[in-house]
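Student: sequence plus predicted model, see below.
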Amino acid sequence: MPRGHPVVLANGSEWPNKRSAENHFRSMRDRWPRNVVIDAADDHDDLCALLERYDETITTGPSKIGCGVDHFVTRENFVHGGISIGFWVIRTDRSETDFSFIDAVAGLPRNTDAQFVEACRESVFPELTAAKEAFFRTHGDVTGQVPCAVTGHLISFAAARVDHAPKTLRDLAWEFRLREGWGSAIPDGIISRPLDAQLETTFVDMNAMVRFTAFHRTHATLRMVSKSVLRSRLLATRAALVRLPVVMS
């Protein structure tokens, strides 16, 4: 029996180990004809969550998700004189790219690029919390609820979360890196080094943190969404109207 750590995706799909997850997506790939839209809801949602995992752990540079996900297909890829079958994502602006489901499942390496995004997320958490509180104070109805930006259904404070759109926090972190001249690598001394029992990465260069939070405040747009919205709907609507300003904490 295969052993290993569970693979858990952001949509809640879970497998006991990487081999089981790989087999799931390999079977999915093989049962869909080439260049046919993968329109089964569960398959589409699993692929959206898998692509999020890829972006969070693998990609250096702009995200594979880009402006948002319209659909997925399988295609033949010609690599080193041979042919392989892989998944392709077609975005809402009709641009497209391929990605490795094997790499996405592996989720490795959790490299400096991913750690930098985590440090950026930690640095703006107080402002996102303040923005959420301000939005509910301003837009809440008599029951204290606001409409979800994706579904339109009323949601409570506890059932809501702040979502970056159309650009994700990861996109903003990358743009900030380019502005700082860190496109090829994060300089030493900017974020904390991995340590035993360290649960998150943070900025250790406080000037860099201040610059990023200011950049985020200027460039981020946010929306209020239900925590229960399918990942596929979130990714498909990233270019939708946003209504939530970033506010000072």
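Tutor: Great, that's in hand. Numbering: from 1, shown residues only.

Student: from now on I want contacts and neighbour counts done on CA atoms only, so please keep to that.
Tutor: Will do.

Student: residues touching the closest residue in space to residue 248 that isn't next to it in sequence, list them.
Tutor: What sits nearest to residue 248 in space, not counting adjacent residues and going by CA to CA, 6 or more residues apart in numbering, is residue 127, at 5.8 Å. By CA atoms under 8 Å, 6 or more residues apart in numbering, residue 127 lies in contact with 246, 247, 248, 249.

Student: looks to me like residue 127 is in a strand.
Tutor: No. Checked against DSSP: H, G, I helix; E, B strand; the rest coil, residue 127 lies outside a strand; its state is helix.

Student: what's the separation between it and residue 14?
Tutor: Taking CA to CA, to the nearest Å as the measure, residue 127 and residue 14 are separated by 32 Å.

Student: buried sites along stretch 18-38?
Tutor: 18, 19, 20, 21, 22, 25, 26, 29, 34, 38 (16 or more other CA atoms under 10 Å).

Student: buried ones in stretch 233-242?
Tutor: 233, 234, 235, 236, 237, 238, 242.

Student: just the ones in helices from these, please.
Tutor: Within the buried residues of stretch 233-242, residues falling in helices by DSSP state H are 233, 234, 235, 236.

Student: mind checking how far residue 33 is from residue 90?
Tutor: For residue 33, the distance to residue 90 (CA to CA) stands at 16 Å.

Student: again with residue 110
Tutor: 26 Å.

Student: roughly how far apart are the most centrally placed residue in the chain and residue 99?
Tutor: Closest residue to the average C-alpha location of the chain: residue 52 at 4.4 Å, with CA atoms, centre = their mean. To residue 99, residue 52 is 11 Å away according to CA to CA.

Student: got another one to weigh against that:
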Amino acid sequence: MARENVTIGTLSFKFTKDAKQLFREMLGRYRNSQDLNEEDSEHLRYLLERHPEAQEKIGCGIKRFCKAPTDQGTSCFWLEREDGSTTDFSYITCVDSKRKSLYQEFAEACREAVREELQKAKKNHFEAHGDSDGKLVCEMSREKIAPYESHLDHKKPMTFQVIVRTFIAANCIDIKSEMLSIAGDAQFVTTFVDKDMEKRFQDYHRGVADLRIIKPRANLSLGGSERITKSKNPVRLKVKNGA
């Protein structure tokens, strides 16, 4: 079997079978009608983005995940949307996804739309608030970290995933391939062809993002237990007047 690296959010696997085993074991840990905990739910959010019908499955936004039976006498993952509607989905279908879903492509274009602004904000923040060695205190571990060993984190509850989802829901966006760049030579990321959409996301992101400097992967050490509090030293994005 050829090696196929699979990345699902913060999880990495050498083979698709390893990813399937993890989610199969996750499903097995729950009783029918039992809600998933916050950490497992976050992994499922990333997993669901791989589904060929991700946008339709997610709909107006996900309220919760649970395990429930199917008409075939088996059990699978289900989700309840913010409007109370429900649907099931197969973790196998998600893992086996051969290409990015339109939802994933859209999210990638969103991230690329704000990449340069985030890089500049991080650089300016270190220059303005760093100590004599150019270091800042990680908001989670309280260690002093340099720019090269730091991560600009979208703080809960408005993680980048949530920002993308709420932007789609607030603007009633029906994602179309025509909105996005077509893959070509030397093009490694998806971008917006629709520049109005790109600007709208940049403005929305600027208005809701709560950014902080942390040590890479420091937020993973708490799993889903992190309390939602104000950032101690938030990274500011400049509001562009008349833009």
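Tutor: Okay, I see it. Small disclaimer: the values here were computed from a predicted structure and weren't measured.

Student: just checking, the residue nearest to the centre of the first structure touches residue 65?
Tutor: Yes. Using CA atoms under 8 Å, residue 52 of the first structure is in contact with residue 65, at 7.3 Å.

Student: ranges for the helices of the second structure?
Tutor: 16-28, 38-48, 54-58, 91-95, 102-129, 160-170, 195-208.

Student: so which of those helices comes closest to residue 189 of the second structure?
Tutor: helix 102-129 (7.0 Å; CA to CA).

Student: that closest one corresponds to what range in the first structure?
Tutor: Counting by TM-score structural alignment, helix 102-129 of the second structure pairs with residues 112-139 of the first structure.

Student: what's the answer for stretch 204-212 of the second structure, then?
Tutor: Residues 215-223 of the first structure are where stretch 204-212 of the second structure lands, counting by TM-score structural alignment.

Student: preserved in the second structure, out of the contacts of residue 127 of the first structure?
Tutor: Retained contacts for the contacts of residue 127 of the first structure in the second structure, judged by both residues aligned by TM-score structural alignment, their matches' CA atoms under 8 Å, are residue 246.

Student: may I ask which of the contacts of residue 127 of the first structure has the most neighbours?
Tutor: residue 246 (23 neighbours; other CA atoms under 10 Å).

Student: do I have it right that residue 132 of the first structure meets residue 162?
Tutor: Yes. Using CA under 8 Å, residue 132 of the first structure is in contact with residue 162, at 6.6 Å.

Student: where do the contact lists of these two overlap?
Tutor: residue 224.

Student: which one's more surrounded, those two?
Tutor: Taking neighbours as other CA under 10 Å, residue 132 of the first structure and residue 162 compare with residue 132 leading, 23 against 16.

Student: contacting residues for the more buried one?
Tutor: Neighbour list for residue 132 of the first structure: 161, 162, 224 [criterion: CA under 8 Å, 6+ apart].

Student: what does residue 213 of the first structure give?
Tutor: Contacts of residue 213 of the first structure (CA under 8 Å, 6+ apart): 120, 123, 124.

Student: same question for residue 245 of the first structure.
Tutor: Contacts of residue 245 of the first structure (CA under 8 Å, 6+ apart): 131, 221, 222.

Student: pretty sure residue 248 of the first structure contacts residue 130?
Tutor: Yes. In this structure, residue 248 of the first structure is within contact of residue 130 by CA under 8 Å, at 7.1 Å.

Student: count the residues that sit near residue 190 of the second structure.
Tutor: Neighbourhood size, residue 190 of the second structure [other CA under 10 Å]: 20.

Student: tell me how far the residue located most distally from the centre of the second structure lies from residue 227 of the second structure.
Tutor: Distance from the C-alpha centroid of the second structure, by CA atoms, centre = their mean, peaks at residue 132 (34.3 Å). Using CA to CA, we find residue 132 of the second structure at a distance of 31 Å from residue 227 of the second structure.

Student: just the contacts of residue 132 of the first structure now: which is nearest residue 154 of the first structure?
Tutor: The closest of the contacts of residue 132 of the first structure, once distances to residue 154 of the first structure are taken by CA to CA, is residue 224, at 10.7 Å.

Student: now the closest one: how far from residue 239 of the first structure?
Tutor: Taking CA to CA, one finds residue 224 of the first structure at 14 Å from residue 239 of the first structure.

Student: name the nearest residue to residue 65 of the second structure, ignoring sequence neighbours.
Tutor: residue 79 (4.4 Å).

Student: and that neighbour, what does it touch?
Tutor: 62, 63, 64, 65, 66, 86, 87, 88.

Student: likewise for residue 129 of the second structure?
Tutor: residue 136.

Student: number of nearby residues for the counterpart of residue 53 of the first structure in the second structure?
Tutor: Using TM-score structural alignment, the equivalent of residue 53 of the first structure in the second structure is residue 46. A count of nearby residues for residue 46 of the second structure, using other CA under 10 Å, gives 18.

Student: between the buried residues of stretch 233-242 of the first structure, which is closest to residue 179 of the first structure?
Tutor: residue 238 (23.5 Å).

Student: what is the burial count for the closest residue to the closest one other than its chain neighbours?
Tutor: Closest residue in space to residue 238 of the first structure, ignoring its immediate chain neighbours: residue 166 at 4.5 Å, by CA to CA, 6+ apart. A total of 21 residues lie near residue 166 of the first structure under the criterion other CA under 10 Å.

Student: and residue 166 of the first structure, how far from residue 119 of the first structure?
Tutor: Taken as CA to CA, the span from residue 166 of the first structure to residue 119 of the first structure is 21 Å.

Student: for residue 90 of the first structure, same thing?
Tutor: Applying CA to CA to residue 90 of the first structure and residue 119 of the first structure gives a distance of 30 Å.

Student: same question for residue 83 of the first structure.
Tutor: 39 Å.
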